[in-house]
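*Asks:* model this:
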Amino acid sequence: MSSTKPLPMLEGEAAAPCCPPLTERPLTAEEAERTALMFKALGDPVRLRLFSAIASHEGGEACVCDISDVGVSQPTVSHHLKKLREAGLLSSERRGTWVYYRVEPSVIAAMSQMLGRSA
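*Replies:* Model (predicted):
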């Protein structure tokens, strides 16, 4: 069992980012830890491709059968998807024999807000 904690981004329908914009103030130790988990999960090229494939898929979700062609074996795809889920970047739902993955819009909004420039 992993000791990683999902990023606390989802709060109702509004995005509740884990951290303030990076240009607003220095991150606390706890904020930096949570943010590092997200960047670590996205720091692998295969994970980044999977995340992008899911985020850009029609309807905002994708069946594992639609996104598994990233140049690695199916067990490796499953491993990377698990890491993205553990970081709080994806949610999943089993439908019959397939698993569907989704990037919640609030996750994208929170990431954008954190990386965006403050006006």
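*Asks:* When you work out contacts or count neighbours from here on, use the C-alpha atoms and nothing else.
*Replies:* Fine.
*Asks:* From R34, how far out is the residue nearest the centre of the chain?
*Replies:* The residue lying closest to the centre of the chain (Cα atoms, centre = their mean) is L89, at 1.9 Å. According to Cα to Cα, to the nearest Å, L89 stands 12 Å off from R34.
*Asks:* Same question for A14.
*Replies:* 19 Å.
*Asks:* Mind checking which of the two has more residues around it?
*Replies:* Neighbour totals were compared for A14 and R34, and R34 leads with 19 against 13 (other Cα atoms under 10 Å).
*Asks:* From T4, how far off is the more buried one?
*Replies:* 9 Å.
*Asks:* Could you also give me the structure for this second sequence? I'd like to compare it with the first:
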Amino acid sequence: MQGLKTVTPVELMKLLADDTRLTSVVAMTSGPRCVCDLMDILQLSQPKVSRHLAILREAGLVETERRGQWVYYSLAPQLPAWVAEVINTLAPMVLTSVPEHMINPGESSACC
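*Replies:* Sure thing, here's the model as predicted:
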């Protein structure tokens, strides 16, 4: 997939069909996340989280921003409205499986 502007509904569903990618995307709806934040939320290793983030980045669903030594991931600001609507529709159901204290962006993580 080259750029999210041409993503089809089937391609989006394939991206979001993985628990790790779906939960990561939903976590980013409340703001940028560093890999260590997502590791805590997902309870997964750094290589596994990074691999899934790379898939989302290559598809154009997320963007990165370097802040010192840390890289933060956020939803791409140019997402088509229908893509944002799908993510926002799924978010409440996904968030029921994530402890609330882990999803609040106001709390700083241990690494950054």
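*Asks:* And the TM-score between them?
*Replies:* Superposed pair, TM-score by TM-score structural alignment, normalised by the length of the second structure: 0.63. Supporting alignment: 85 aligned residues with a Cα RMSD of 2.3 Å.
*Asks:* Give the residues shared as contacts by L89 and R34 of the first structure.
*Replies:* P6, L7 (Cα atoms under 8 Å, 6 or more residues apart in numbering).
*Asks:* now stretch 20-35 of the second structure, how far from the centre of its chain.
*Replies:* Taking Cα atoms, centre = their mean, to the nearest Å, one finds stretch 20-35 of the second structure lying 3 Å from the centre of the chain it belongs to.
*Asks:* which residues are contacting it?
*Replies:* Here stretch 20-35 of the second structure has contacts from 15-16, 38, 42, 46, 49-50, 52-53, 56, 62, 70-75, 87-88, 90-91, 94-95, 103-105, 112, using Cα under 8 Å, 6+ apart.
*Asks:* Same question for stretch 37-44 of the second structure: list its buried residues.
*Replies:* Residues of stretch 37-44 of the second structure classed as buried by neighbour count (16 or more other Cα atoms under 10 Å): D37, L38, M39, I41, L42.
*Asks:* Now which residue in the first structure aligns to the first one?
*Replies:* Alignment note (TM-score structural alignment): D37 of the second structure maps to D66 of the first structure.
*Asks:* check which helix or strand covers that match.
*Replies:* helix 64-67 (DSSP states H and E).
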